[in-house]
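> have a look at this fold, sequence not included:
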């Protein structure tokens, strides 16, 4: 029987491109429904709580940079490099943690990474030279990057595509709370006990996160779930799971393989938007700490920590709003997967506007409140688009979503680390206004390119099929389905 003669109805399930197998609707469940909504939300909150340590580790000692420089008798440049080295390894090691979690499971990789992170943090606490601190800060970043990469994979494992925007936005909340409470707590600790106390706080947080993962976070990898259910003799059988064709025995994917998506014109522009904006975010946050400690502001570590509260709050709001708007936009512009990015890309324009306001007001020594308003605008726009892109790639390329997310995070953190290395000497030469104008121009360029690609995808789409209309149709030709898929297929450079 050929695909031209088959008709797809609500009582049948498509198992291959040219054959159909009839299955009783009542016997088919989704892999996403094996947990209740309450249980799924609880696991999401636990894994999100554990991931807060990644941004907290990066920002907790920003208010204490001057203290660290004096105590270790080093330069401002080398102290700032402890931040950039952390970010670079955080991005590059993420390409390894993702494939490892695909091969061996999510939970075991998270536990191993937190064990390494705790050991490296202990060495940082006892460091007596800037070289030792640089080396083990780099190892810190490599270890803790698993909390973000594997954490995102856990969210993708548990939530169906239609709810992924909301779930991803909720997952990112603690990651965005970290920049709020990190400098605030770090400033208070550094003022009272010195900069080493910030690393003691990280050790305590790592221990708590390890216990949370061990006790409350189950294995969520689809393949390992189905295998465990079969071994335990549960009622869930592989032939009753709707997503059976996407569940296969995991293999280790080479860490460099995700880079192939940089050749995909439907994915690459959005990857570059996230990478450039995220990199610019950390460059600006680091420079803000240095500028606030310098004349004419001369703020104490505690007050510098307070300056990050509005920026972190706006990051939090941007993530929540971005997830909601992403899901709404996906329904409103349901012609193609890029529909969920329409509003988000417009919101991302807050990033270059905020950079210009922050940079030039710092340049002319305007009251600290004004540049912080610009920084807050930028932070809102960054998380607003980042959440939407994370949901978009999971819908657009669900089979390789983990690899694409790992690539986005890797490039984002590497751009942040290298950006700090380049920006520190550059800001001394051209000052804040011109430097932030360059960063705003780079962000604007990537956003415009992404907008053009989305508009082009809408233009190329010949058919509009809303997901809500499919169950109402009495029949649907498989041949037409193939034509529609071809009309929205990959466009390569």
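Noted; the coordinates are in hand. Keep in mind that this is a model prediction, so the values were computed, not measured.
> could you use CA atoms for every contact and neighbour count after this?
Noted.
> any buried residues in the strand or helix carrying residue 393, and which?
Using DSSP states H and E, residue 393 maps to helix 369-396. Buried residues in helix 369-396, counted by 16 or more other CA atoms under 10 Å: 370-396.
> contacts only, for the residue minimising distance to the centre of the chain.
The centre of the chain sits closest to residue 409, judged by CA atoms, centre = their mean, with a distance of 6.0 Å. Residue 409 is in contact with 91, 94, 149, 275, counting by CA atoms under 8 Å, 6 or more residues apart in numbering.
> where along the chain do the strands fall?
7-8, 12-14, 20-22, 476-477 (DSSP state E).
> now tabulate these in TSV and tack on distance to residue 191.
Output for the strands of the chain, formatted as TSV (distance: least, CA to CA, whole Å):
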stretch	distance to residue 191
strand 7-8	68
strand 12-14	63
strand 20-22	68
strand 476-477	68
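> of those strands, which is nearest residue 290?
strand 12-14 (58.9 Å; CA to CA).
> so which of the strands of the chain comes closest to residue 208?
strand 12-14 (44.8 Å).
> ok, structure two:
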């Protein structure tokens, strides 16, 4: 199969007797249009984190109002995470086949209805059921957004765009708890869900009018215009206003054969040897991060006597670290990719020259083929560094918050800044790597990652407070850090073997196609 870079600008010219065909860009969307698309999908992705993080400062208040224990209310966080993991496994494949706009509209309608119900919830049973439904509607926005980015970018610039996307969806980590604490403290916890209702309704209207269809099997690089109104609008406006030179005649070509919706795709990616080690690693790190966030509300309230508004303010450091980290990491990923690509092409050139000098024929027809590109070196180089800092910050958080009379509250808050920075930087690198590997199933790949990390986080958040109450904060988070250190073995396996596994699969697939031909 041709690679993204080859599609972007290395297509073979037609025979000399025919007029040269203009090279088609990988995407017809110009930088200005891509910026708008990234802004829209990043904003859409905020709903998953908003619905989760805006809720944390109000946990003690909700428990008191519904006359249940804090542990039971914490289970609503666990159930939210479970459905946050499962839902994208359905919506991701749908968006990979039916289109990004269809999937977005369906998920936001589900989310909108759930928020209205939560604002009117009168008992604990209603609360937990509607939180599951709310998660079903909001969680898939990250997977669908990753698919959109995979549609309009190549490997060379994907890291930077993915960093911007991750930064946008992490805004709620910084301001969500602040808004939630302020609303719960002044208007009551139900105001949180009325806020989400208004926010989602307004955004859904904007999304319908501003986000074009980008799924490549439907619109190719953006030049095809589907006949159905859902896919054609506002794509025609983007086609007329883009500054990228493209061939308008391509829009009359027939779309690719429609694929069937494969809801098992994310599960197969999850257990495949090409992705399982790195997904398992990230799931553990994400779980520990969520455990620390979930415990913050209760710990800061019990140890430092903070109210809802003050608790909300303590989350700013974690959110700020997350946003800063992913923006910087995205740029580093692009730089690393270009550096590794130059070295790889130089090595390929030397190899071909050596084979020619020896009187043989080169094993590869071109040096810019991406088939054997060392993707792990380009994407995963910094992960061990991020991992070490996250382990240290988790230990610092646990042992400093255990002694509030000896340690100023600023110290554990600073540790959450480091945790947010490193956790999201790691997540950004891994998600970019998976979209690179499964570029034709980018939403499904993101869904598989989301499934693993959310299920692990659901388990972790359900027992973190009983664990803290049983053995103490410091020891509990020290154990978490030890588990994280062991999980680094997944990165080592991915680094050492994944490239060879992909190459073997490519050779096998190529041989099968040649035998059939």
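Perfect, thanks for sending it. Please read all numbers here as calculations on a predicted model, not as lab measurements.
> sorry, back to before: identify the residue of the second structure aligned to the residue nearest to the centre of the first structure.
In the second structure, residue 409 of the first structure lines up with residue 450, judged by TM-score structural alignment.
> for that match, give its distance to residue 83 of the second structure.
Going from residue 450 of the second structure to residue 83 of the second structure by CA to CA, to the nearest Å gives 10 Å.
> my guess is residue 273 of the first structure meets residue 447, correct?
Yes - here residue 273 of the first structure reaches residue 447: they are 5.9 Å apart, a contact under CA atoms under 8 Å.
> more neighbours: these two, which one.
residue 273 (28 against 25; other CA atoms under 10 Å).
> what about the alignment partner in the second structure of that one, distance to residue 376 of the second structure?
Matched by TM-score structural alignment, residue 273 of the first structure corresponds to residue 281 in the second structure. Distance, residue 281 of the second structure to residue 376 of the second structure, using CA to CA: 15 Å.
> also residue 280 of the second structure?
For residue 280 of the second structure, the distance to residue 376 of the second structure - CA to CA - is 16 Å.
> try residue 317 of the second structure
Residue 317 of the second structure is 31 Å from residue 376 of the second structure, by CA to CA.
> who's more crowded, those two?
Taking neighbours as other CA under 10 Å, residue 317 of the second structure and residue 376 compare with residue 317 leading, 22 against 19.
> helices of the stretch 1-150 of the first structure, residue ranges please.
37-51, 53-59, 65-71, 76-104, 106-126, 130-158 (DSSP state H, counting those that start in this stretch).
> which helices and strands does the fourth one pack with?
Pointing back at helix 76-104 of the first structure there. Judged by 3 or more CA pairs under 8 Å, 6 or more residues apart in numbering; DSSP states H and E, helix 76-104 of the first structure is in contact with helix 53-59, helix 65-71, helix 106-126, helix 130-158, helix 401-430.
> got these as JSON lines, with distance to residue 323 of the first structure columns?
Formatted as JSON lines, those follow (distance: least, CA to CA, whole Å):
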{"stretch": "helix 53-59", "distance to residue 323 of the first structure": "20"}
{"stretch": "helix 65-71", "distance to residue 323 of the first structure": "34"}
{"stretch": "helix 106-126", "distance to residue 323 of the first structure": "24"}
{"stretch": "helix 130-158", "distance to residue 323 of the first structure": "13"}
{"stretch": "helix 401-430", "distance to residue 323 of the first structure": "16"}
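> among those helices, which is nearest residue 175 of the first structure?
Ranked by CA to CA, the member of those that lies closest to residue 175 of the first structure is helix 53-59, at 6.1 Å.
> excluding chain neighbours, what is closest to residue 468 of the second structure?
The shortest distance from residue 468 of the second structure to any non-neighbouring residue, by CA to CA, 6 or more residues apart in numbering, is to residue 476 (5.7 Å).
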